[in-house]
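Peer 1: build the 3D model from these lines:
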Amino acid sequence: MRFPKRGWQLRLLQFIGVLGSLWMLFLLRQVKTGRGPVFIFRYRWLEYTDDDSSPENICNCSAILQGEQEELLQAKLLTVTKDFQKRIQIPDEYYINATQDCRKFKVSRKYITLPLSKEEEAFPLAYSMVVHHKVQNFERLLRAVYTPQNIYCVHVDKKSPASVFSAIKGIVSCFPNVFMVSEAVSVVYAGWTRVQADLNCMADLYNASTTWKYFINLCGQDFPLKTNLEIVQTLRSLKGGNSLETEAMSPGKKWRVTTVFHTVDGKIQSTGKTKDPPPFNLPLLSGNAYIVVNRGYVRSVLEDKRVLALIEWAKDTYSPDEFLWATIQRIPGVPGSTWPNHKFDMTDMNAIARMVKWPWHEGSQGSLQAVYPECKGHHVRSVCVYGPGDLQWLIEQHHLFANKFDADTDPIAVYCLEKYLRQKALNELDLV
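Peer 2: Sure, this is the predicted structure:
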């Protein structure tokens, strides 16, 4: 026997129906904006929040990234206090101990362990990371660029303290696609071994995987300005080309490649002897140590007889990293290369590999002679170590990475940048 529904019961059912419709509309809207239920249950834990136990979390990163002067002043005052400087120091032993439990380490540090989009998964990258100190910097850099489809070779300078080596080895051991270079060298400033470190990683990466599309080399004080998806999309737009500084060598640098240099007691010294000209009459171009190149370029570095002859010739020059990659990029037939004609010259500002601020190119706002605004952090060996005041300008640049950052002296710039990039990466999620 069926009983007639009372009026209040009908109204309740209608109300529940309306709520259900509104909930479905809400979920659809959330999926479209990258905040659907999949995100809630699968990705929410990857967000960097103010609840994270970090001394920098008292800073308002949103205000800093918008260039609000009051917040920038507060950040600057905070970084000079003894208590803050003491709290931000992380000893090597922390990483040695923390990586004894890799699962806990990866969860607590919020590493991305699943591809965030099909586009990224289909376009893996290879990284060489040359490090000699500042483990905290390295670990935060690795976390910022880490995805499971990429592959990473880490070179730790043989001169590094044992604690640095152990800490980095512990971090590396937690990831199947991150490995220590097969042959480490003792890196000498401006000497050949700086190039050799990258060459050793290049060979290891090339032999370890056949799927990666582009090679990017980093040092421990670099940091990305783009998410992995943005990096992938930028590299796709190159359509097989490379991007690195490569331009005519100034007369003031010619001595670097016309005189024989040797390493003596860990320092590079001139012998006073004149070098023979480069092999195959190759025109030497000027550049820097950091590059974004395709797999074919790396194959040429390892196999092309012209490149191998140039590498052998360059071993007794001064600062070969500042001309070798640039010169290879202009050798006809190297995949992704450009013709050696001066019309194809590319400055570091036009290349996407690395943003570096040099004091002689800095200037006040509105200066027509300045290449970029003045450094808001401090300079170390004529390179700007970025402060929070540099971030608003940096994230507007087309470069994929910037150098230098130092979490040991000014971690707020790193903290706000990594927080900004993580939120951006999660907002880009491909949930369709």
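Peer 1: C-alpha only now, for contacts and for neighbours.
Peer 2: Noted.
Peer 1: so where do the strands sit in the stretch 1-150 of the chain?
Peer 2: Secondary structure of the stretch 1-150 of the chain (DSSP state E, counting those that start in this stretch): strands at 125-131.
Peer 1: can you show me the helices along it?
Peer 2: Assigned by DSSP state H, counting those that start in this stretch, the helices in the stretch 1-150 of the chain fall at 7-32, 37-42, 61-65, 69-79, 82-88, 92-98, 102-108, 118-121, 135-145.
Peer 1: name the residues that touch the shortest one?
Peer 2: What that stands for is helix 118-121. Contacts of helix 118-121 with the rest of the structure, by Cα atoms under 8 Å, 6 or more residues apart in numbering, involve 115, 149, 228-229, 232, 430.
Peer 1: I have a second one here; can you model it like the first so I can compare?
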Amino acid sequence: MAYIITKLRRNCRLHWLIFSVILGSLWILVMHGTSEADWDTIYKHSSRSSWLVYRPTAVDGNLDDNPYCSAILQGDTDVLEEAKILTITKDFKRTVQISDEYYINATQDCREFKLSRKYLMFPLSQEEEDFPLAFSIVLHHKVQNFEHLLRAIYAPQNVYCIHVDKKAEASVLAAVSGISSCFPNVFMVSQPVSVVYAAWPRVQADLNCMADLYNVSTTWKYFINLCGQDFPLKTNLEIVRSLQVLKGRNNMESEQMSDGKKERVKSVHQIVDGAIMKTEQAKSPPPFDLPIFSGNAYIVVSRGYVRSVLKDNRIQELITWAKDTYSPDEFLWATIQRIPTVPGSVWPNSKYDTTDINSIARLVKWEWHEGPLGKLEAVYPKCHGTHRNSVCVYGAGDLQWIIQQHHLFANKFDVDTDVIAIQCLEKYLRDKALAQQH
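Peer 2: Just a heads-up that it's a prediction; the model follows:
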């Protein structure tokens, strides 16, 4: 009987959700002249299932718009089911999407932009102010994703280098440039490149931001590189405290390279028509007989590590050697991490190997490692969003598990796949950050 009642209740919720979507569409058609106050009244008295859907004047800027985030973070199955249906409705998608033109226009008035988007323009603690961080963010599209990320990690004591792919649409560059211009500690990279997947330019983009960040400020303690579809899992204070515990050590995935991946560095590769191609030419051995380690593109490293990357002659030789390999971002940083003379590095012995799960740099759910609860072969539970290139694009149903992990950031998030996941994670972090002041 309890099961039947639960199913009936759930069906009623879904039917009411469909009714709310239809009703909301009618509101949009007939109420173009409705004031902000009237929309607030409608919003407050709307049904449980219509939360967040019909508030066009909010431009998804208000971090308290979604009153059911706490239920989502606790894994409430009914609310999660409603949220999943909402994310695929056209009216919902249209309401929460922010165009590049919005950012281009809104950033003409930086003061209003920062107020309306609720950026925190002061350090939340002396501890954070005394431990500034440096970030690079590489992106080529989805400005709304980027802006959510920047708002979530922004603090006035930190510095941020933004790299927009030279192939990006003009509106993307204009929107990101506009956002960056509103903050004295956010800047566009001095030398943008045309990024090619799995090829050297992806590394060069980070190197160019590393150099700019190193030169623009002498005070930051750690460098963290991000892409536009990353999102933090910790507040700035939590990130600072995690890095303080490292005591100058770096943290990233760095393991012995598998036989399959060794093929990536055995042959010369070159870019042909915007794609990386393998040639028949064999690669020379790496300089100084360096063992090549496997890792990924995303790292958490000390200022000393960055200084070595930019100025150490041995590392410059390794960089030159790596330029015609396949996916150099997935071995270069990991290999530098195992050079004993590099600040914060660890010894190249296999006992010091660090997997992506054990590092703090980035949480990624690979499709082939997912599995049901209790399956010993599974590294993590199944993805509640979608998959892109075998990587989970997180949905709201992943949040309860995600916030329990020790990683500082996670990948991938996408406003077009599940904006509720981003909004609820952002609200969770903002609430926690403000609570940490007391």
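Peer 1: what's the TM-score here?
Peer 2: The TM-score (TM-score structural alignment, normalised by the length of structure 1) is 0.87; 382 aligned residues with a Cα RMSD of 1.4 Å.
Peer 1: turn the helices of the stretch 1-150 of structure 1 into TSV, including distance to P411 of structure 1 and mean neighbour count.
Peer 2: Compiled in TSV, the helices of the stretch 1-150 of structure 1 are given as follows (distance: least, Cα to Cα, whole Å; neighbours: other Cα atoms under 10 Å):
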stretch	distance to P411 of structure 1	mean neighbour count
helix 7-32	33	12
helix 37-42	29	13
helix 61-65	12	20
helix 69-79	8	16
helix 82-88	8	13
helix 92-98	17	16
helix 102-108	19	15
helix 118-121	29	15
helix 135-145	9	21
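Peer 1: closest to L421 of structure 1 out of those?
Peer 2: Across these, L421 of structure 1 has its closest neighbour in helix 135-145 (7.9 Å, Cα to Cα).
Peer 1: need the helices of the stretch 1-150 of structure 1 in JSON lines with distance to V301 of structure 1, can you?
Peer 2: What follows is the helices of the stretch 1-150 of structure 1, written out as JSON lines (distance: least, Cα to Cα, whole Å):
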{"stretch": "helix 7-32", "distance to V301 of structure 1": "44"}
{"stretch": "helix 37-42", "distance to V301 of structure 1": "41"}
{"stretch": "helix 61-65", "distance to V301 of structure 1": "40"}
{"stretch": "helix 69-79", "distance to V301 of structure 1": "43"}
{"stretch": "helix 82-88", "distance to V301 of structure 1": "41"}
{"stretch": "helix 92-98", "distance to V301 of structure 1": "35"}
{"stretch": "helix 102-108", "distance to V301 of structure 1": "35"}
{"stretch": "helix 118-121", "distance to V301 of structure 1": "26"}
{"stretch": "helix 135-145", "distance to V301 of structure 1": "25"}
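Peer 1: Q316 of structure 2 and G385 of structure 2, how far apart?
Peer 2: Between Q316 of structure 2 and G385 of structure 2 the computed distance is 41 Å (Cα to Cα, to the nearest Å).
Peer 1: those two: which is more packed in?
Peer 2: Neighbour comparison, Q316 of structure 2 and G385: the larger count goes to G385, with 20 against 14 (by other Cα atoms under 10 Å).
Peer 1: that one -> structure 1?
Peer 2: In structure 1, the residue equivalent to G385 of structure 2 is G377, according to TM-score structural alignment.
Peer 1: neighbours of D204 of structure 1, how many?
Peer 2: Neighbourhood size, D204 of structure 1 [other Cα under 10 Å]: 19.
Peer 1: related to what we said a few turns ago, so who does the closest residue to the match of G385 of structure 2 other than its chain neighbours touch?
Peer 2: Counting by Cα to Cα, 6 or more residues apart in numbering, G377 of structure 1 lies nearest to G387, which is 4.0 Å off, once chain neighbours are set aside. Residues near G387 of structure 1 by Cα under 8 Å, 6+ apart: 375-378, 405, 410, 412-413.
Peer 1: okay but Q89 of structure 1 is in contact with D408, surely?
Peer 2: Yes: contact criterion Cα atoms under 8 Å: Q89 of structure 1 and D408 qualify, at 6.2 Å.
Peer 1: separation between V30 of structure 2 and L23 of structure 2?
Peer 2: 11 Å.
Peer 1: the two: which has the busier surroundings?
Peer 2: For V30 of structure 2 and L23, the more surrounded residue by other Cα under 10 Å is L23, and the numbers stand at 13 against 9.
Peer 1: can you confirm the more buried one is in a strand?
Peer 2: No: under DSSP: H, G, I helix; E, B strand; the rest coil, L23 of structure 2 sits outside any strand and is assigned helix.
Peer 1: aligned partner of it in structure 1?
Peer 2: Counting by TM-score structural alignment, L23 of structure 2 lines up with no residue in structure 1.
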